[in-house]
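[1] Pasting a predicted model and its sequence here:
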Amino acid sequence: MKVTETLNEGLKRGYNIVVTAAEMDEKVNEKLLEAQPEVEMKGFRKGKVPMALLKKQFGDKVMGEAMQESIDGAMSKHFEESGDRPAMQPEIKMTNDDWKPGDDVDVSVSYEKLPEIPDVDLKKIKLEKMVVKAEDKDIDEALSNLAENAQNFDDRKKGSKSKDGDQVTIDFLGKVDGEAFEGGAAEDYPLVLGSNSFIPGFEAQLVGVKVGDDVEVKVDFPAEYQAEHLAGKAAVFECKIKAVKEPKAAEINDELAKQFGAEDLAALKAQVAERLEAEFGGASRAVLKRKLLDELDKLVKFELPPTLVEAEAGQIAHQLWHEENPDVQGHDHPEIETTDEHKGLAERRVRLGLLLAEMGRKNEIEVTDAEMTQAIMNQARQYPGQERQFFEFIQQNQQMQQQMRAPIFEDKVVDYVFELADVKEKEVKKADLEKAVEALEDDAS
């Protein structure tokens, strides 16, 4: 086997690999000899089929396998000896298109290698971490929100008309083409107007009704409605208004605390304070992480694989285009051109991504099976009733696993850097933290 370098320009590498016909023939014979004891063929005892007949019967198939194994072996040996790590999957092409058995195999290989990434003295990085304590007004605001969510409904004054947010108690009977349909009727049904729990347009027609009214609500079932026999159909619901109630926030007391699993109001306040400070801590970490990435971006410069930058710039441009054109859900749209701004963002992302990956590799930081399982379970909860199917889907999909593993790995590397960096805490107000978070969102990259 002969390997000849054809390109060495920056991070780009190219090689020509020639596997001689004799080498291929030897490898084919080895594979056939290995398989011979298990081969059965009419007219011969098991394991006694002549090599010439095996070669005639299975030679083409084995030749393809031998060719692939030879090329893979040559590439593995090359990467081991050179120390190169390809940034993306190498491009491998057979150059003698008119190849036939007995000819040498001529293959061209090209790739971009990962750059040499310099070490960073993490102890020299100085960062300031924002710390926010939950104040009484923050706790009171959170308690008010809990009370509102735990609201009750009291009857409105006799003759009062319903308002958005009220609860109306109704009997209803739904009909399509004048015929009642299964599941379209109920008695004493409590419906909160504005909750969007019914068909679009239904609740709005019950704003302004009063007890004793008989109302016809006319709606169209959505085209994608789960019941196919009703999808896209016009329907009329005959509604009898039996009660109109206005929302009333629950009182902030021990009873409210018990509704949320706390022993008393003092315990609930402690839980709320703990939850708020956990939220503040998460926001503070996001701000601190951005500061760290900014510092690393200033400290480290190295050559970037052009293909990685181009792919990332294209992805950024595509994502931003869809954000600006939210009505376009699919990919049936004009070609999206990348700009210098997209390229600049891409260079930063690729540089920082390669740097963090190298830090993780050198320090043997890995995502454990337990961490992956926990991440999958957390995401599976977003699909109630389908958790098992989601879990199995992820287990069978390597690409999805990598997408979930990547942010976990990045956060573990970032935490490692935080431990070594000079991080000073500074207590600030909630408004200061919110302002810093808004700045992150405005300058997302």
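    Arrived safely.
[2] going forward, measure contacts between C-alpha atoms and count neighbours the same way
    OK.
[3] where do the helices sit along this structure?
    21-35, 51-82, 136-149, 254-259, 265-299, 306-324, 340-362, 369-380, 387-395, 398-420, 430-442 (DSSP state H).
[4] Okay, buried residues for stretch 292-302 please.
    Buried residues in stretch 292-302, counted by 16 or more other Cα atoms under 10 Å: 292-293, 296.
[5] Can you convert these into TSV and add a column each for distance to Asp327?
    Below are those laid out as TSV (distance: Cα to Cα, whole Å):
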residue	distance to Asp327
Leu292	36
Leu293	33
Leu296	37
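[6] Which of those residues sits closest to Thr6?
    Of all these, Leu296 has the smallest distance to Thr6: 35.2 Å, by Cα to Cα.
[7] follow-up on the earlier one: Asp214: which of the helices of the chain is closest?
    Nearest of the helices of the chain (Cα to Cα): helix 136-149, 30.1 Å.
[8] contacts for that closest one?
    Residues outside helix 136-149 that contact it (Cα atoms under 8 Å, 6 or more residues apart in numbering) are 248-252, 256, 269, 272-273, 276.
[9] And the residues you listed, which of them are buried?
    Buried members of these, counted by 16+ other Cα under 10 Å: 249-251, 256, 269, 272-273, 276.
[10] Roughly how far does Ile336 sit from Asp411?
    31 Å (Cα to Cα, to the nearest Å).
[11] likewise Glu116?
    Taking Cα to Cα, one finds Glu116 at 23 Å from Asp411.
[12] Same question for Glu251.
    Using Cα to Cα, we find Glu251 at a distance of 41 Å from Asp411.
[13] Alongside the first one, take a look at this:
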Amino acid sequence: MQVTETVSDGLKRELKVTVARPEIEEKVDARLQEMKQRANIKGFRPGKVPVEHLRRLYGRSIMTEVLQQTISETSQQALAERDERPAQQPQINLPEDSEGVENIISGEADLEYTMSFEVIPDMELADLSKLDLEKEVAEVDEEDVEKSVQQLLESSATYEPKDGAAEEGDQLKVDFVGKIDGEPFEGGSAEDISVVIGKNQFIPGFEEGLVGAKPGEERTVDVTFPEEYGAEHLAGKHAQFDVKVKEVGAPKLPEADDEFAKNMGFESMDKLREAIRDKLSKELEQASRTKLKRQLLDELEKAHDFELPGSLVEQEFNELWRQTTQQMERAGKSFEDMETTEEDERERNRKLAERRVRLGLVLAEIGQRNDIEVTDEEMKRAMMDQARQYPGQEKQVIEYFQQNPSALIELRGPIFEEKVVDYALAMANVTEKPVSKDELFNMPEEEAA
């Protein structure tokens, strides 16, 4: 194999690889000899089929397989010998003229191809031990624990019939017929539907329109469907619902005692409150880590300045732009509606793509230099976590990941990133700053964007 560098421009590389014809022929002959031992062809005893006969029957297909295998092996060998780290899978190009390709396949010419790629840039990693980070931390407020208890009580409420007017929190059983311009519309009618005023489970204005209603009453409720409503033919439309109230029930909450806790699966109210407190604590810790991670990534971006592989940036930009345009289409929004322009939005996506690529390369480099790896056990747990999201289809989900290397890569990525972030945070100087819950969950507008 002979390798010649034909392009070296910044991060761009192009190599011309030549594999001599005798080397290819040797591989083809080896494949034919292997085939001879197991070929079962009419008119010949097993293992006695002449090689030339096999060459006439299968020579072209074998040559194609050998060439594909040779290109795969020699391209990897060329990269290894030059200690090149491609940013993406190299692009392989055979001779453009059909005659040249035919000469290679027919064994009349050496195998020649070019491989084009961009390399991962050399970078000097920042000293993680010199990063100063501030971690916002908040304590669980007992008032929030009691609010959660109250929400559980309300969700377990029963309703007792009442003759008076419906109020906030009451449950009504109703029939309704929805109309637009006086005509009923598809999916707008129902019978014996339960509506709890204040739960906000219906179109805005519907529950409010039932306040004061009494059993047996009929009334018309005016509403306007949200602009982003799922059914396009209803989005933004004004409608009237003719409602017949059949029953009105007042909520009756259970007592916050040990009996209630046992019905919820806990030994006592103390144990229930302990579980709620633990859940709220984990939510606060997650919010704290999220803000700390964002701060770490900001500092890493500031500390590293190197040329980015254009192919990676373009790939990331295209994905971001696809998501942006799809979201706008689903919401029925234009750039003008969003008080921006296509040019400004493209520029914003371009900068975000560059940030993601830069940080991705930095995190990958930190992981590689510090032997950070995702273990088989971690991958198994991740697959099981994904499978549990599809009850009854767990086996199919596991098989999907096992049969799709690209899906496994996507599954591995976030695990690897979190492990590298954990390593970087352990190395950095992190000081804690006590804040309120509201401050912890508050995110500046520019960060949210």
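    Yes, it's here. All values derive from a computational prediction rather than experimental measurement.
[14] where does the TM-score land?
    Scored against TM-score structural alignment, normalised by the length of structure 1, the superposed chains reach a TM-score of 0.79; 404 aligned residues with a Cα RMSD of 3.7 Å.
[15] Put together a markdown table for the helices of structure 1, with distance to Ser195 of structure 1 on each row.
    Below are those laid out as a markdown table (distance: least, Cα to Cα, whole Å):
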| stretch | distance to Ser195 of structure 1 |
| --- | --- |
| helix 21-35 | 69 |
| helix 51-82 | 60 |
| helix 136-149 | 13 |
| helix 254-259 | 22 |
| helix 265-299 | 26 |
| helix 306-324 | 27 |
| helix 340-362 | 41 |
| helix 369-380 | 25 |
| helix 387-395 | 26 |
| helix 398-420 | 33 |
| helix 430-442 | 29 |
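[16] Of all these, which one is nearest Val236 of structure 1?
    For those, the distance to Val236 of structure 1 is smallest for helix 136-149, at 31.8 Å, taking Cα to Cα.
[17] Read off where that closest one ends up in structure 2.
    Per the alignment by TM-score structural alignment, helix 136-149 of structure 1 matches residues 142-155 in structure 2.
[18] Then stretch 398-415 of structure 1?
    Aligned by TM-score structural alignment, stretch 398-415 of structure 1 falls on residues 405-422 of structure 2.
[19] list the contacts for the counterpart of Glu301 of structure 2 in structure 1?
    Using TM-score structural alignment as the criterion, the counterpart of Glu301 of structure 2 in structure 1 is Asp297. Contacts for Asp297 of structure 1 were tallied using Cα under 8 Å, 6+ apart; they are 348, 351-352.
[20] One more: Asp122 of structure 2?
    Phe306.
[21] Same question for Glu216 of structure 1.
    Contacts of Glu216 of structure 1 (Cα under 8 Å, 6+ apart): 236-239.
[22] In JSON lines: the residues you listed, plus neighbour count.
    Output for the contacts of Glu216 of structure 1, formatted as JSON lines (neighbours: other Cα atoms under 10 Å):
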{"residue": "Val236", "neighbour count": "21"}
{"residue": "Phe237", "neighbour count": "20"}
{"residue": "Glu238", "neighbour count": "17"}
{"residue": "Cys239", "neighbour count": "21"}
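[23] Next one: the closest residue to Ile92 of structure 2 other than its chain neighbours from Ser129 of structure 2, what distance?
    Once flanking residues are discounted, Ile92 of structure 2 sits nearest to Met115: 4.6 Å by Cα to Cα, 6 or more residues apart in numbering. Between Met115 of structure 2 and Ser129 of structure 2 the distance is 40 Å, computed by Cα to Cα.
[24] for Ala157 of structure 2, same thing?
    54 Å.
[25] quick revisit: now, which of the buried ones among the contacts of helix 136-149 of structure 1 sits nearest Thr4 of structure 1?
    Leu276 (62.6 Å).
[26] Go ahead and confirm the closest one touches Ala134.
    Yes. Between Leu276 of structure 1 and Ala134 there is a contact under Cα atoms under 8 Å: 6.3 Å.
[27] buried subset of the contacts of Asp297 of structure 1?
    348, 351-352.
[28] could you pull out the strands for the stretch 151-300 of structure 1?
    152-155, 167-176, 179-192, 214-220, 234-248 (DSSP state E, counting those that start in this stretch).
[29] Take these and lay them out in JSON lines including distance to Glu366 of structure 1.
    JSON lines is the format used below for these (distance: least, Cα to Cα, whole Å):
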{"stretch": "strand 152-155", "distance to Glu366 of structure 1": "50"}
{"stretch": "strand 167-176", "distance to Glu366 of structure 1": "52"}
{"stretch": "strand 179-192", "distance to Glu366 of structure 1": "49"}
{"stretch": "strand 214-220", "distance to Glu366 of structure 1": "53"}
{"stretch": "strand 234-248", "distance to Glu366 of structure 1": "51"}
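[30] which outside residues touch stretch 187-200 of structure 1?
    163-172, 203-204, 206-207, 219-222, 242.
[31] One more: stretch 74-85 of structure 2?
    For stretch 74-85 of structure 2, using Cα under 8 Å, 6+ apart, the contacting residues are 1, 3, 17, 115, 119-120.
[32] switch to 10 Å and redo it
    Residues from elsewhere that reach stretch 74-85 of structure 2 (Cα atoms under 10 Å, 6 or more residues apart in numbering): 1-4, 13, 15-19, 69-71, 86, 90, 92, 113-115, 117-122.
[33] likewise stretch 129-140 of structure 2?
    Contact with stretch 129-140 of structure 2 is made by 276-285, 287-293, 295-296, 299-300, 303, 424-441, as judged by Cα under 10 Å, 6+ apart.
[34] make it 8 Å
    With Cα under 8 Å, 6+ apart as the criterion, stretch 129-140 of structure 2 contacts 277, 280-281, 284-285, 288-289, 291-292, 295-296, 299, 427-437, 440.
[35] Ok, stretch 6-23 of structure 2 next?
    For stretch 6-23 of structure 2, contacts defined as Cα under 8 Å, 6+ apart pick out 1-5, 74-75, 107-121, 307, 309.
[36] again, but for stretch 27-43 of structure 1
    46-49, 51, 54-55, 59, 62-63, 66.
[37] Give me the buried positions along that stretch.
    By neighbour count on 16+ other Cα under 10 Å, the buried set for stretch 27-43 of structure 1 is 27-29, 31-32, 36.
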